[in-house]
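Q: Provided below for reference: sequence and predicted model.
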Amino acid sequence: MGRKCQLTGKSVMSGNHVSHANNKTRRTFSANIHERRFWVASENRWVKLKISANALRTIDKNGIDAVLAELRASGVKV
């Protein structure tokens, strides 16, 4: 899967380094991706997800059960 968020789909973007003299060279912007384990009490097991920091806030807000239900509905095997 590489460096892509399983929840939001955020991944690497490309852009330019711009120097003081306005010289431009290509570079990549990496998404803030972390591999995290979540305890799912309803299934009595750990679930490992590769998610962005933004997705971690979404999980804090909505709960892991709601997020997993949404992921499974979209066809992701978790």
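A: The structure has been received and is ready for your questions.
Q: From now on I want contacts and neighbour counts done on CA atoms only, so please keep to that.
A: OK.
Q: Show the residue spans covered by the helices in the chain.
A: Here the chain has its helices, by DSSP state H, at 53-62, 64-73.
Q: angle of the first one against helix 64-73?
A: The reference is to helix 53-62. Interaxial angle, helix 53-62 versus helix 64-73 (axes from the mean of the first three to the mean of the last three Cα atoms, to 10 degrees): 120 degrees.
Q: which residues are contacting helix 53-62?
A: 5, 7, 8, 32, 33, 34, 67 (Cα atoms under 8 Å, 6 or more residues apart in numbering).
Q: Was I right to think the fourth one contacts residue 52?
A: Yes - with contact defined as Cα atoms under 8 Å, residue 32 counts as touching residue 52 (5.2 Å).
Q: this is the comparison structure:
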Amino acid sequence: MARKCELTGKVANNGYAVSHSHKRTKKLQKVNLQQKKVWSSKDNKWVKMLISTKAIKTLTKTL
């Protein structure tokens, strides 16, 4: 299973780690995923989801 947010669809980002001498090596910036129980009003039950922390912030802000 890929490291992907089930709500927003966020995935890892490619970037560079830049040293003091400005040598660049490729690195992967991973998504900050957390397991969270979310209430599903459609199914009337709690659902465990793997979602990003940004999505958790927006969920709590809208509620």
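A: Yes, it's here. Quantities reported herein were computed from a predicted structural model and do not represent experimental measurements.
Q: overall similarity of the pair, as a TM-score.
A: Scored against TM-score structural alignment, normalised by the length of the second structure, the superposed chains reach a TM-score of 0.81; 62 aligned residues with a Cα RMSD of 1.8 Å.
Q: the more surrounded of residue 32 and residue 52 of the first structure?
A: residue 52 (24 against 16; other Cα atoms under 10 Å).
Q: Residue 9 of the first structure versus the closest residue to that one other than its chain neighbours, what's the distance?
A: Counting by Cα to Cα, 6 or more residues apart in numbering, residue 52 of the first structure lies nearest to residue 33, which is 4.3 Å off, once chain neighbours are set aside. Separation of residue 33 of the first structure from residue 9 of the first structure (Cα to Cα, to the nearest Å) stands at 11 Å.
Q: For burial, what's the neighbour tally of residue 49 of the second structure?
A: Neighbours around residue 49 of the second structure, by other Cα under 10 Å: 15.
Q: hang on, the earlier thing: dump the contacts of helix 53-62 of the first structure to CSV, plus distance to residue 57 of the first structure.
A: CSV is the format used below for the contacts of helix 53-62 of the first structure (distance: Cα to Cα, whole Å):
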residue, distance to residue 57 of the first structure
5, 13
7, 11
8, 11
32, 12
33, 13
34, 13
67, 11
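Q: between the residues you listed, which is nearest residue 15 of the first structure?
A: residue 32 (16.3 Å; Cα to Cα).
Q: who touches the residue nearest the centre of the second structure in this structure?
A: In the second structure, the residue lying closest to the centroid (Cα atoms, centre = their mean) is residue 52, at 2.8 Å. By Cα under 8 Å, 6+ apart, the residues touching residue 52 of the second structure are 5, 8, 10, 31, 32, 33, 34.
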